[in-house]
Structure formats: C-alpha cells, structure tokens
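Enquirer: Output the structure for:
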Amino acid sequence: FAIGEFKFLRRLLLVHGRWNYVRQSKVFLYSMHKNMVLTMTLFWFSFFTAVSGCSPYESWVYSAFNFILGLPIIFFGILDRDLSADFCLSLPQTYSTGRTNVLLNIGSILQWIGNAMMYAVVVCLMSYNVLFPTFYFLDLYTAGTIVMIGLVIALQFKVMFFHHQWSSYQIHSMLFSFYAMFLFYMLIAASVDDYWNYAIMTYNEPITWLWGLFTVPFTAVFIDWFAYFSRYFLFPTQEMIYREMEKSEEYDDLNRLTCLSAQGSYRKPKHPQDSQDPHQRLIAQREIEMT
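Expert: So this is what the prediction gives:
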C-alpha cells in the first residue's frame, strides 16, 4: 500500500497498528482456546466410556460449535479498541505492546493453554461427575447437548469478558449467537434422524437451564475473573497500567499539554525542574522518558 504523506505513518503505526495487533492476537488465542476446550471435554469423557471413542455430541451439534461461536469473535477482531487513539498518540510507548510481542509470546500462549485446561476440567467435573447419576436417566445425546450448551455459553462469556468497548454490532452478534444455538439444535432435531426430537427433550429438562445456562458458564468465567483481578492488583501488566493511566487525571493533563505543545503554546524547558509549572514539568518529563 502507499502512504500519501509521512505524517499519516504516525497514526497508522501507533494507533491502527497497535489496535490490530491486540485484536488479532486475542482472536488467535481465543480460537485456539475454544477448540482445545472442546477437544478436552471429549478426552475426559473417554474415561467414562472405557476409552471407546464414543462421543456425547451428535455430529451436527459438534460441527456447529465453531459456527455458533464465530460471529462474536469476528466482530471483536474488527471493532474492539483497548485504548483510545488520543492516548496512543500522546504516549507512543504503547506501541511497544506489538513491538515486543507481549500478547503472542510463549508465556502468553501457555497461559491460554492452561486456562483452556482449567475450563475443560471445570466443565467436565461439573457435567460428568456431579451430574453422572442424572445421566442414568438421560440418553447420551440429551446429556451431551446439555454439556454443549454450558460450554458454548461459557465461551461466549469469555468473549464478553475481554471486550474493552461495546458497539451495537457486537451486542447483536452476541445475541444472535446465543439464540442461533437453540434454533440450530431445533433444526437439527427436525431434520436428522439420529437426533430426532432430542432438542425438545433437552429443553424440557429443568437441569438444562439450571446447569447449562447458569451454573457451568458462571463457574467457568469465575476462573477468568479471579485470574484477571489477582494479576490486576498484584502483578499488573503494562497494558493494564496504560488503561488505568487513560482514566486518570494525569493523562488528562498530559493530553491537554501535548495538544498545546503541538500548537506551540508553551516553551519546552531544558529540564523538567527548570519550570515552575507542574504541568510543564509533567510533559517535559514524559518527553524525556520517550527518548
């Protein structure tokens, strides 16, 4: 592509380049995460079936997993912005997120893999162990559909959890994904012989709504909530600090004075301590740190 003037390069790199890196990194990590969770639920289920390879999911229900969860993460990858454009321009250090590959390094990927393992353990322990006596009174596909509903909603909650802003497109995609799941299972039950009428039987089970719609998803997302706020208060990342800076009064002063500096409204002191104005000392100190 061509850049008409070099002045456009600053915004292209510091704003759009960073936004794109953060969004696409999380899209990749989430896509890996959700497929790993689904695979691990099959792995743990195999121990209840003497490692026979039997699946609790009907093949169409299993195939619809990525289709149902696809739309919310697509809109996240297009529209989400973790920091405002003004903040990224006033504090160029934010570009180091992509330059140092903070979100796609080995440590970050291993954290997401560990999180996927925890999700699978929670879903399987709560669905296979806690509900195991109940499964004696339910057929295989009904029990599997209950597990799938809980898994899908838990992963939808995960997408909601790492959103930084919401637009009408993102809200509608989440609602569409939620209702499309139940509608799609109804269509499968009406057209596939092996799954005939299973959706109706599943929806008529009170445990579907108590367990699949509330208990499993909220328990799974509690893992993310606990991990995030533990790190937020104990070991905050640089991105967390940036988001707090954006909300603080210090950023408001810095942003205002950066605009004044661009307009030539104040004289830059040689050293921060040379100025009696605390605002000038602040922006001068920031400029020294940037260099």
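
Enquirer: alpha carbons only for contacts and neighbour counts from here, please
Expert: Fine.

Enquirer: my read: residue 181 touches residue 68, true?
Expert: Yes. Proximity of residue 181 to residue 68 meets the contact threshold set by CA atoms under 8 Å, at 6.1 Å.

Enquirer: Now the common contact residues for these two.
Expert: Common contacts of residue 181 and residue 68, defined by CA atoms under 8 Å, 6 or more residues apart in numbering, are absent altogether.

Enquirer: how about the nearest residue to residue 164, chain neighbours excluded?
Expert: Nearest in space to residue 164, with sequence neighbours left out and distances taken as CA to CA, 6 or more residues apart in numbering, is residue 82 at 5.2 Å.

Enquirer: To check against the first, give me the structure of this:
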Amino acid sequence: MATCERDALLEKLYDQMERELQLLGVTAIEDRLQEGVPETIALLQQAGLKIWVLTGDKKRLLEWQELRQILQSPDPMVSFFKGRQTELWAVDKGRTEGKTAIVLTGPELAEFDQRPDWGTTFMSLAAGCQSVLCCRVTPGQKAEIVTLVRKHTNSVTMSIGDGANDVNMIKTAHVGVGIAGVEGGQAVQNADFALSQFRFLQRLLLVHGRWSYRRISIFLRYFLFKTCGFALVHIWFGFLNGFSAQTLYENWFIALYTVFYTSTPIMLLAFFEQDVSSESSLRWPELYKIGQRQELSSPLLLSLSLLHAVYASLIFFFIPCGVFYNTAFDYQTMAVTVSMAATFTAIIEIVLVTRYWTKFNIAAVCVTFLLFFICTRITHSNRLFESAPKEYFFIGASEKAFADPVVWLTALLTACTAILPSMTAHALNVILTVRSKHKIHSTPLQPVELRSKMTRGTPFRRSSYALSQGAGHGRLITSTTSMRSIAMSLDQKVTASKNSTDKFT
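Expert: Predicted structure coming up:
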C-alpha cells in the first residue's frame, strides 16, 4: 500500500485499466433550467437585485450553464476567488467591476472559518460584482454564505430553493421562497412563500412585493399622522385649562375616531392600492428600486409625517380657539368643531394618498363621512343623557353646532389649513415626476389575440392516439388530413384494385 504520491499512482493505475474497453452504452443527464428562468433573472437584475447562485454542481458545469443565463452575455467575464490571493484582490478591485461574476468553490469557503479576514475581503469584492456563483457547496455552506451576507451588509436576503438541501439556506435568509418540484416538499414547508415555478418570482417581487411596500408605507405614515395630530391637541388644550386633566373631545369621539371614523378607508387602501398596473410593473422593473432607496418609508419621511401631525394639532386647536374666543360659543361647541376638523382632515388626507379607487374605497369614504354625523348626533341625544348623564353629558351640542354656519366654516378652514402641507407635497410630486409617469402610462400594452390555442375541425371528429411500439401515425397527426378522408381514399383504392383484378381474370 502506497503511503506517498497516492494521486499520481492512482492516475497511473486508471490509465492502465481504462484501455481497450468496449463501450456498451452512454447515458447523458441534462439538468435543464425551468421555463422563463433567463427572462426572470434579467428582470430582477434590472430591478436592482443581485443574483447569487449556490449550487453543488461542479465548476465547469456552472460556467457554461449558469453564467450565460445570469450575466445575459455569451462570453461572460469570470473571476475565481482564491483566498490565498486576497492581497492581489484588494489592490486590483477593477477586476470585479461591471458585468463580472465571482466564482467561489466549497473548499475555499471552508477556509473562511480559519481566516475571517477572507470573508470580509470576499464581501467587499462581491459588492462590486453583478453576480456571485458558489459551486461544490454543501447545504451547511449555503446557510453560511447567507449568514456572511447578512453579517457584512445591510441588504435584505431572499433564498430560493426546491429541495431538502436548501432548507438551511431558506431558513437563514430574511425571506425564504420554496419551489414545489419533484425533489420533495421540504423546501416549501420551511419557506415563507411557495411557488410552483421560478418564473413566478416576477409577480411575487416586482408586482405584489412592490405593491405591498407601497401600501404598508402609506399605512404607517397615515396612522402616525392622524393619530398624533388627533392626540396632541390635548397638550395645547392643557395650557388653556391649567392641565386639569380635562379632555377637549367628548369621550365617545375618542373611542370612535380610531375605530370607525379613520380606520376603514386606510385598511381598504392597504388592500387595494396600486400606483401602476401589474403589466406596467413588469414592463418597468426599475420601479422596484423605490423600495431599495426607501423613498416611501425612510426615517426622514416618518419624521416629516410626525412634524406634519404636530402642525395639524396646532391648527386643530388654535384656529377654533381664536374664532370662538370671547364669543357666545361654549366649550362643547368648540369640542365639536375640533372633532369635525380632525375628521375632515383625516378623510381629505386619505383621498390625497389614494391612487387606485375601487367601489369599496369610495363607499368607505362616504360611509365614514356620514357615520361621523350619525354617531355624533346619537351620543349627544337626550335619551342617552337620561340613561347615563356622566357618560353622555354633551346633550344637544352637535345639534346646535351643526346648525351654525360659523362652525362649518371654521371646521372647513381648519381642515384645509391642516392639510395644506400635504397638498403642497403632492402637487410638487406630480410636477417633478410628470415625465416618468407619462412615460409609464403612455406606453401601449402588447396586443393580445383572443383566440383559442387549440385548432378544431368538424365537431363530429373524434380521434385520439396513444404511445406504442409500432410505427404510429406521425404523418397523419402532423398533417391536416382527417381520418375520414383517409378511410375514403383507402376504400377507393381497394375498389380500384378489385376492378383491375376482375379485368385481369
């Protein structure tokens, strides 16, 4: 048994044995990509996503099968990461700029545990590449790569897999997507989202993902604005009443404001809001970068929403207070006026931020507007006051306030003044983005030919074929000749042959 130079001796032995062999058969297995994978990868790259491929295949297979699909180039530029050449990589970062892919192998990744600086160097180089491809990696190493990305970057990671060897990777990433296939359901059972094909990622990310980001961002900013603007009025009222814990609003308005008056329209917006259609979202994948740049939910925008709420609360209190000061109007009339102004402002704000109107959104806004007056009149009625005087002490306040034009003018003036910053911001947004929006909405959609994909002939034709070892009816299937005409021609040939036989005899 050899103890040294085993590889050389094995190669020599292989060369001696593999001679004068007779080839009995060859089996070729092709691991083909699913339908729509190249198009999906191209759209995701246009949307600003970086594609990392983690596979257990060999390096040579990865070069020819995956690189051309991912880089969308027939001759991609490939750079192989070698941990022992980290100094060279750090100096020559130009090698990883542009349409370049870094290829990392499993053995190189295994050395990252011993040399942590290699992981830092690798991530700094990967940041300038278009794609990263890792071959000959184990299921555990797939999860380690995802952990490495989460550790050294602030990116949101999404892992996509279809087999049991991808479970660790799917569970390690921020978002896991499982593709249902022939390799079992382990990936789907451990994923956040389940798809039947890879190409469905287009709609999951570019359509539903982008819509969800916009809906949640508007939802949070709207709730911050309308809740803080409604509640901060008590602080300004405290300076007037000496901080005696007396509330400005009626008790039932405080309870109904969030539950009935302002919740339904924003909830429906969170369900149905669309700034562009699904076709436009797929046609312009660059729109997905809005979420990557945090254009709708940045800390600055949240701070501006809070600042707008403070401004609105000041308007809610001081304009009615200035109008009713040293007049015959009492505290309850002022409370009803401030309540009207706060409700009107919340309704106008939801009208401004809604882009996609459905019958449910319109009904919610109208019902909310009417519900405020109905509930206010009910809570200020004499019957409820007689049943619980301490709870319903605003007896007749709304009836008196709704009949006074000064109250209506004050409430409308307060609401319009409070919503003025939001209207200005929306007007500037329309002016500054009118060209891009016109480009998106004016692009004609591809015409769709409404016809059946199955060509049918006479309704009386009933032909079917099955697999067999015979010659089959390939020519008949691919031709437009029916079996009835074939049968008629055969009968004619048989009749003609009989006639010729009779004549010969």
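
Enquirer: returning to that earlier point: tell me how many other residues surround the residue nearest to residue 164 of structure 1.
Expert: Other residues near residue 82 of structure 1 come to 17 when the count uses other CA atoms under 10 Å.

Enquirer: Quick one: map it onto structure 2.
Expert: Following TM-score structural alignment, the counterpart assigned to residue 82 of structure 1 within structure 2 is residue 275.

Enquirer: swap in residue 149 of structure 1?
Expert: The pairwise alignment with structure 2 assigns residue 149 of structure 1 to residue 340, based on TM-score structural alignment.

Enquirer: if I look at that match, how far off is residue 202 of structure 2?
Expert: As for residue 340 of structure 2, its distance to residue 202 of structure 2 is 45 Å (criterion: CA to CA, to the nearest Å).

Enquirer: Which one of these two is surrounded by more residues?
Expert: Summary of the neighbour comparison: residue 340 of structure 2 and residue 202, criterion other CA under 10 Å, with residue 340 having more neighbours (24 against 20).

Enquirer: whereabouts in structure 2 does the longest helix seen in structure 1 align?
Expert: Counting residues, the longest helix in structure 1 under DSSP state H turns out to be helix 18-46. Under TM-score structural alignment, the match for helix 18-46 of structure 1 in structure 2 covers residues 210-238.

Enquirer: Would you map the helices across the stretch 151-291 of structure 1?
Expert: Secondary structure of the stretch 151-291 of structure 1, counting by DSSP state H, counting those that start in this stretch: helices at 168-191, 198-203, 206-207, 216-234, 238-247, 249-263, 278-290.

Enquirer: To residue 22 of structure 1, which of the ones you listed lies closest?
Expert: Closest approach to residue 22 of structure 1 among the helices of the stretch 151-291 of structure 1 is made by helix 238-247 (10.2 Å; CA to CA).

Enquirer: Pull out the buried positions in the match of helix 18-46 of structure 1.
Expert: Of the residues in stretch 210-238 of structure 2, those buried under the neighbour-count criterion (16 or more other CA atoms under 10 Å) are 210-219, 221-230, 232-237.

Enquirer: same thing with stretch 139-151 of structure 2?
Expert: Applying a neighbour-count criterion of 16+ other CA under 10 Å, one finds 139, 141-146, 148-150 buried in stretch 139-151 of structure 2.

Enquirer: Over to stretch 70-83 of structure 1?
Expert: Counting neighbours by 16+ other CA under 10 Å, one finds that the buried residues in stretch 70-83 of structure 1 are 70-73, 75-77, 79-83.

Enquirer: Need the residues that contact it.
Expert: When contacts are defined by CA under 8 Å, 6+ apart, stretch 70-83 of structure 1 is touched by residues 19-20, 22-24, 26-27, 156, 159, 163-166, 169-170, 173-174, 177, 242-243, 246.

Enquirer: And stretch 319-334 of structure 2, by the same measure?
Expert: For stretch 319-334 of structure 2, the surrounding residues in contact (CA under 8 Å, 6+ apart) are 337-338, 394, 397-398, 400-401, 407, 410-411, 414.

Enquirer: Out of those residues, the closest to residue 282 of structure 2 would be?
Expert: Nearest to residue 282 of structure 2, judged by CA to CA, of these is residue 414 at 42.4 Å.

Enquirer: What is the burial count for whichever residue in structure 1 pairs up with residue 200 of structure 2?
Expert: With TM-score structural alignment as the criterion, residue 200 of structure 2 lines up with residue 8 in structure 1. Applying other CA under 10 Å, we find 10 other residues in the vicinity of residue 8 of structure 1.

Enquirer: any idea how far residue 180 of structure 1 is from residue 8 of structure 1?
Expert: Taking CA to CA as the measure, residue 8 of structure 1 falls 42 Å from residue 180 of structure 1.

Enquirer: try residue 102 of structure 1
Expert: Here the distance between residue 102 of structure 1 and residue 180 of structure 1 works out to 35 Å (CA to CA).

Enquirer: Between these two, which is the more surrounded one?
Expert: Each of residue 102 of structure 1 and residue 180 had its neighbours counted (other CA under 10 Å), and the higher figure belongs to residue 102 (18 against 15).

Enquirer: sec struct for the closest residue to the more buried one other than its chain neighbours, please.
Expert: Once its chain neighbours are removed from consideration, residue 102 of structure 1 has its nearest residue in residue 108; the separation is 7.6 Å (CA to CA, 6+ apart). On the three-state scheme (DSSP: H, G, I helix; E, B strand; the rest coil), residue 108 of structure 1 is labelled helix.
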